[in-house]
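[1] Build me a structure from this.
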Amino acid sequence: MDDLTARVRAFAEERDWQQFHTPKNLAMALAGEVGELVAEFQWLTPEQAGAVVSDPEAGGRVQAEIGDVMIYLTRLADVLGIDLKEAALAKLAEVAVRYPAEDVRGSAGKR
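    Prediction:
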């Protein structure tokens, strides 16, 4: 993660884009990219969605959109000074307490 963060930061700095990379702008860009990723799955059956990466054209688009999402998320976390790995691990620990495996196995219900 540190290497990716450094590369994304350098990419922005080389283009003097830091001035545009406010948390608000990055969050909005991230939401837009997530929307583009969602659009790749719109109207697909569960089976088609599960096999999307086996289609060279559609799979390539999905991979590119996931890359865009990761880049914007990485940049947003960097600008805010948030360690993505630590944030994810903390959230996973929190959710594990809220949803103990023995209580929720096989259920998609919210608590």
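[2] Please count neighbours and contacts with C-alpha atoms only from this point.
    OK.
[3] buried residues in stretch 69-89?
    V69, M70, I71, Y72, L73, T74, R75, L76, A77, D78, L84 (16 or more other CA atoms under 10 Å).
[4] Before we compare anything, build this one as well:
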Amino acid sequence: MNIDTIQAKLRDFAQERDWEQFHSPKNIAMALNVEAGELLEHFQWLTQQASFDLEPDKKEAVAQEIADVQVYLCRLADLLKIDIEGAVERKMALNEAKYPADMVRGKAKKYTEYR
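    Sure, this is the predicted structure:
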């Protein structure tokens, strides 16, 4: 399913329930943050290695939270008429410029610390 299809389905879902009245960019951004927190909760207190080795039921719960985050991101972009693919391409180009591979390989500093 591509982003346009997801957004159309989400639009229909909201319309069928008369929820568009609640779907302001502000409210969707807030809901997105709540869902991101729920995703984070699954990893709280895990070691680095344990975060890779999730039990199947935990992995499915994480998948559901990832889906919730994606749903709200798609809905927010749709409401604001933001082309997600274009925004991602532009951001990746900016990140490539801020983090040249030959300069940052194997390091985890913020780009401002390399200049």
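[5] Show me which of the buried residues of stretch 69-89 of structure 1 is closest to W17 of structure 1.
    Taking CA to CA as the measure, R75 is the one of the buried residues of stretch 69-89 of structure 1 closest to W17 of structure 1, at 11.3 Å.
[6] Who are the packing partners of the helix or strand that the closest one is a member of?
    When secondary structure is defined by DSSP states H and E, R75 of structure 1 falls within helix 56-80. Packing partners of helix 56-80 of structure 1 (3 or more CA pairs under 8 Å, 6 or more residues apart in numbering; DSSP states H and E): helix 2-14, helix 23-41.
[7] among those helices, which is the most enclosed?
    Among the helices and strands packed on helix 56-80 of structure 1, helix 23-41 has the highest mean neighbour count (mean count of other CA atoms under 10 Å), at a mean of 16.
[8] Structure 2: matching residues for the one helix or strand D103 of structure 1 maps to?
    The secondary structure element spanning D103 of structure 1 is helix 101-104 (assigned by DSSP H and E). Counting by TM-score structural alignment, helix 101-104 of structure 1 lines up with residues 101-104 of structure 2.
[9] May I see the buried residues of that stretch?
    Residues of stretch 101-104 of structure 2 classed as buried by neighbour count (16+ other CA under 10 Å): none.
[10] Good, we can wrap up now.
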